[in-house]
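Peer 1: how would this look folded up:
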Amino acid sequence: MVAWVNSWIEHAIWWHVYPLGFGRLTKITGWLDYEVELGANGLQLGPIFASESHGYDTVDHFRIDPRLGDDADFDALIAAARKKGVRVLLDGVFNHVGRGFQAPAHWFTGGDFEGHSSLRELDHTQPEVLDHVVRVMDHWLERGADGWRLDAAYAVDPAFWKAALDRVRPKHPDAWFVGEVIHGDYRAILRDSGLDALTQYELWKAIWSSLNDGNFFELAWALERHAELLPAGLPMTFLGNHDVTRIASKLDDPRHLGHAIAILCTVAGVPSIYYGDEQAFRGVKEEREGGDDEIRPAFPDSRDSLSPLGWPTYRLYETLIGLRRRNPGIAHSPTTATHLTNTAVALRTGSLTLLLNVGDDEYRFPDIAPGAQVLESSEPAGEPALVPAHGWSVLTW
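Peer 2: Next up is the predicted model:
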């Protein structure tokens, strides 16, 4: 395990909010009880610093975006989170900045980030850029943040992150740093960057793809690679975030949403739940100007304004998060496919076995111990080895 990571992260479950869509910081404070009731104990915030539009075009890393509030609102959110035992993770956009970011010319490469003319790439070979990033990290950790999600970490030389963290960690040894990495050699990136964790996009893709295609071999393969990553650092696992189509829209068959949630809650890592996914929000990301709007909506002022159609999904999350809490070893335990076909799989993680069936007929799993007990399931508990068509169950024995 990474020496710097303290034990709190093993028990963390993030509720991921995109503030500029959700609403002001004071509004987020009002939803902390809802998050805690869900079973989450971490608030993962998207960008909150002054920016030109969507938050990822920062113009001042030391100022709260006026659309969200001010320093006093941030302090109040941190204080309220602390009171409820909720950790806070900030989004650090340090690969690129908005056009209005004021800095000497040599801070920039002269290029745009991934073809976006509104985003200027920082030159990470410049010592002043490193100093700036260290100052920003230190400032907000001292103000009460518990860690950083580092945006577009994949676009920055891992040596830069190591140099920054070598300076930040001594003052903040309890902080957690997770890098946004979409593909590549995850273990090598962790080793060279000094990051504690990476975003597990490979597993995310395998979850919805295997359910849609009826191909659990893809999921089993991804979970093998996931297991190999665990000794290097617990990855951030997720079904959705601010950059991708919501899982309820991504799945071809709505009956399989419970399958996806069960996988997230019973495999190793640090789960992150994107706000609204726990209410089965739908939304499709489109590659166009404003194409993220549908997946970054405002939340209502109170839970009473949420559709009653979403609460069964919330309760399912609540139930399966509770199951995870009662089996804390899941966070570190590799998952093994003990039985595997295209449309049925048994996934053993620690003392739990998740049975998934996406076939049109009920499926009898072999080699289920006589004393097996059904802990949770998509249908009322019946014979442990028998899973209904398009059903799932979690067993122990």
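Peer 1: From now on I want contacts and neighbour counts done on CA atoms only, so please keep to that.
Peer 2: Will do.
Peer 1: Quick one: end-to-end distance for stretch 336-354.
Peer 2: 10 Å (CA to CA, to the nearest Å).
Peer 1: now what about it, what contacts it?
Peer 2: With contact meaning CA atoms under 8 Å, 6 or more residues apart in numbering, stretch 336-354 is reached by 214-217, 220, 223-224, 262-263, 266-268, 329-330, 333-335, 355-359, 363, 365-366, 392-397.
Peer 1: got it, and stretch 88-104?
Peer 2: So stretch 88-104 is contacted by 42-48, 51-52, 56-60, 78, 81, 113, 118-122, 133, 144-153, 155-156 (CA under 8 Å, 6+ apart).
Peer 1: Now intersect those with the strands, please.
Peer 2: In strands, judged by DSSP state E, the following of the contacts of stretch 88-104 are found: 42-45, 51, 58-60, 113, 118-122, 147-150.
Peer 1: Would you do the same for the sequence below? I want to compare the two.
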Amino acid sequence: MRWSDHAIWWHVYPLGFLGAEKSAVPEPRHRLPELAGRLDHLLELGCNGLALGPVFAAETHGYDTVDHFRVDPRLGTEDDLRDLIDRAAAKGVRVALDGVFNHVGRSFPRFADAARGGAAYADWFVRDGDDFRTFEGHRQLVALNHENPAVADYVAGVLDHWLDRGVDGWRLDAAYAVPLPFWRTVTDRARAKHPDVWFSGEVIRGDYTSYVTEGGLDTVTQYELWKAIWSSLNDVNPHELAWALGRHNDLLATFAPQTFVGNHDVTRIASRLTEPRHLPHALAVLFTVGGIPSVYYGDERAWRGVKEEREGGDDAVRPAWHDGGDEEIQRLHQLLIGIRRRHPWLVRATTEVHSLGNGVLSYTLAGPEGQGVAVALNFGDAPATAELPPRAWRAEAGDPNADLSTGKVALAPFAWTVATA
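Peer 2: Below is the predicted model of the structure:
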């Protein structure tokens, strides 16, 4: 197993987490040391990876980068970031950075030169009528020309610069918008010097597997499973989730997808679910199915927040850190992550469904030397029965009184069980 197979990430959006200004400031604010002080929380949760959102100099929200080699002054300095990386490494915590390489902010110096009519960097960007091509219609986000070898040289240089300074992995923003040969070029260059680097691509739609087999990435974000988890619970329709788990099994034949129920771009899971009693069900799925899971900061305490399609519409899901929230849900995260830690083979385990219908879903995952994990979920508000292969299952989470010895599990309304063998 590679180190990434053992990773469980705590995902932080630093500008929001640290209460930074909404737009660029001239002088460093040295906020990153506060984040370093939260590493013990990450470890107590059971995670061992810190996945950072944008930390590079940007105009506003961080995804409008203007200098990939400079830490955003709202967060601090390079020394602050390197100290965070060093302190994380000393505690056995891996660090991944957010690489925004599909587009840049309009203040990116090379674009500013091209916009003035300069020739030196004109071919770094693509003309689109009277302006330049942008990312999904966002004028402030100017798309790079990925057919230009100089752009690949630049991105490879950025990757190498920060890997040399102790970074372990990269989230590649908007990976779905970048040609696969470009990703293959820059990831191959990075691996030549840093063979243990881990690349996770943000892929919302499309052929997930091709980003690994053709693009050279290690994994992609499993949005299909994310949607199926909350949607099937809201609709009390386990068939949708079962279908998604079958698709997930297909992906696991090639790579371990990056799984989640929340991130900086989506409504928080506690707000997305219409029935609060379904939150443990969502977490049970996240921490038992194959893949590399992540926890978005605050989700471990059932923070709420709704994403809106407007300017500033992400603010509610990217708040400053505070100590409030549901401690019972945090303890549930710790319990489920503990089960996963004791069964590290789950990272590439496939699911076998046993009961499906009438608001019930049950499945098992088989490990080495006869090990196994069983999950039984009652989505509905009426008692139900789930089937599991008869064996000496031990209930470890959910209903503490569940009897799994007969192969039939009685589930109270909204009940769930995670068991091991």
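Peer 1: where does the TM-score land?
Peer 2: Put the two chains on top of each other and the TM-score (TM-score structural alignment, normalised by the length of structure 1) is 0.95; 385 aligned residues with a CA RMSD of 1.1 Å.
Peer 1: Helix, strand or coil: sort out the counterpart of residue 177 of structure 1 in structure 2 for me.
Peer 2: Residue 177 of structure 1 maps onto residue 199 in structure 2, with residues paired by TM-score structural alignment. Secondary structure state of residue 199 of structure 2, per DSSP: H, G, I helix; E, B strand; the rest coil, is strand.
Peer 1: go on, the one 10 residues further on?
Peer 2: When the structure is split into helix, strand and coil by three-state DSSP, residue 209 of structure 2 lands in helix.
Peer 1: which ones are touching it?
Peer 2: 251, 254-255.
Peer 1: Of the contacts of stretch 336-354 of structure 1, keep whichever come out buried.
Peer 2: 214-217, 220, 223, 262-263, 266-268, 329-330, 333-335, 355-358, 363, 365, 392-396 (16 or more other CA atoms under 10 Å).
Peer 1: Filter the residues you listed down to just the ones in helices.
Peer 2: Cross-referencing these against helices under DSSP state H gives 216-217, 220, 223, 262-263, 266.
Peer 1: just those now: which is nearest residue 106 of structure 1?
Peer 2: residue 223 (43.4 Å; CA to CA).
Peer 1: what residue of structure 2 matches up with that closest one?
Peer 2: Using TM-score structural alignment, residue 223 of structure 1 pairs with residue 245 in structure 2.
Peer 1: got it, and residue 343 of structure 1?
Peer 2: So, by TM-score structural alignment, residue 343 of structure 1 is matched to residue 359.
Peer 1: For stretch 92-111 of structure 1, buried residues please.
Peer 2: Result for stretch 92-111 of structure 1 [16+ other CA under 10 Å]: buried residues 92-99, 101, 107-109.
Peer 1: Let me see the ranges of the helices in the stretch 1-150 of structure 1.
Peer 2: 19-22, 25-29, 32-38, 71-83, 127-142 (DSSP state H, counting those that start in this stretch).
Peer 1: deepest of the ones you listed, which one?
Peer 2: helix 19-22 (a mean of 21; mean count of other CA atoms under 10 Å).
Peer 1: The residue nearest the centre of structure 1 is in what secondary structure piece?
Peer 2: Note on structure 1: the residue nearest the mean C-alpha position is residue 272, at 3.2 Å, using CA atoms, centre = their mean. Using DSSP states H and E, residue 272 of structure 1 falls within strand 270-274.
Peer 1: once aligned to structure 2, how far is the next helix-or-strand element following that strand on average?
Peer 2: Sequence-wise, the next helix or strand downstream of strand 270-274 of structure 1 (DSSP H and E) is helix 311-325. After superposition onto structure 2, helix 311-325 of structure 1 sits on average 0.4 Å from its aligned residues (mean CA distance after the TM-score superposition for structure 1).
Peer 1: which helices and strands sit right next to helix 311-325 of structure 1?
Peer 2: Secondary-structure packing of helix 311-325 of structure 1 (3 or more CA pairs under 8 Å, 6 or more residues apart in numbering; DSSP states H and E): helix 32-38, helix 257-266.
Peer 1: Show the end-to-end separation of stretch 338-354 of structure 2, please.
Peer 2: The first-to-last residue distance of stretch 338-354 of structure 2 comes to 25 Å (CA to CA).
Peer 1: how near is the match of residue 223 of structure 1 to residue 414 of structure 2?
Peer 2: On the measure of CA to CA, residue 245 of structure 2 and residue 414 of structure 2 end up 20 Å apart.
Peer 1: Kindly report the same for residue 358 of structure 2.
Peer 2: 12 Å.
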